[in-house]
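Peer 1: sequence and predicted structure, then a few things I'm wondering about:
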Amino acid sequence: MTTEKASASFEETLSELEAIVNEMENGDLPLNKALEKFERGIALSRQGQQSLENAEQKVKILLNEQGEETLQSLPESEQP
């Protein structure tokens, strides 16, 4: 993995993951290519999850510095 790929933004990671999903849903990939894409997709998924966890931790730290102890959940009507 190159340094450029390792430091990809969350948005770039998500975009690449979406492209892989689209390719795999098409169903025209040979098995070995599909497995490679699947493996890359898993790595991207983990990278994206780590980015989200890091962002959540930063938010928690900032809220704690402001005297707010916890994150508030979104009302169900605002959740994706």
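Peer 2: All right, it came through fine.

Peer 1: alpha carbons only for contacts and neighbour counts from here, please
Peer 2: Fine.

Peer 1: chain neighbours aside, what residue packs nearest to the residue positioned nearest the centre of the chain?
Peer 2: Among the residues of the chain, the one closest to the centroid is Gly48, at 2.2 Å (Cα atoms, centre = their mean). The shortest distance from Gly48 to any non-neighbouring residue, by Cα to Cα, 6 or more residues apart in numbering, is to Phe10 (5.9 Å).

Peer 1: structure B:
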Amino acid sequence: MSEPSTPPTQSYEQAREELADVVRKLEGGGLTLEESLALWERGEELAGICQHWLDAARERLDRVGPTDD
């Protein structure tokens, strides 16, 4: 799974919710092979968007570093 090359237009929350919907549809079955493949591909894209946001958040946290309170 690859990350998007440009910043995603969807927020993490939007992508996660759409990804959950894709998973529900795939698990529900009753789809043609073409529909299943299209949903799978969209799911991969959404997972990449989510990963982009998670990686960006981790980088921000790493820059802040641990605090000695």
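Peer 2: Structure received. As the structure is a computational prediction, the values presented were derived from the model and not from experiment.

Peer 1: about what we covered before: so who does the equivalent of the residue nearest to the centre of the first structure over in the second structure touch?
Peer 2: Under the alignment (TM-score structural alignment), Gly48 of the first structure pairs with Cys50 in the second structure. Each residue near Cys50 of the second structure by Cα atoms under 8 Å, 6 or more residues apart in numbering is listed here: Tyr12, Ala15, Arg16.

Peer 1: if we go to 10 Å?
Peer 2: 3-4, 8, 10-16, 19, 44, 56 (Cα atoms under 10 Å, 6 or more residues apart in numbering).

Peer 1: now swap in Met24 of the first structure and tell me
Peer 2: Residues near Met24 of the first structure by Cα under 10 Å, 6+ apart: Glu18, Pro30, Lys33, Ala34, Leu35, Lys37, Phe38.
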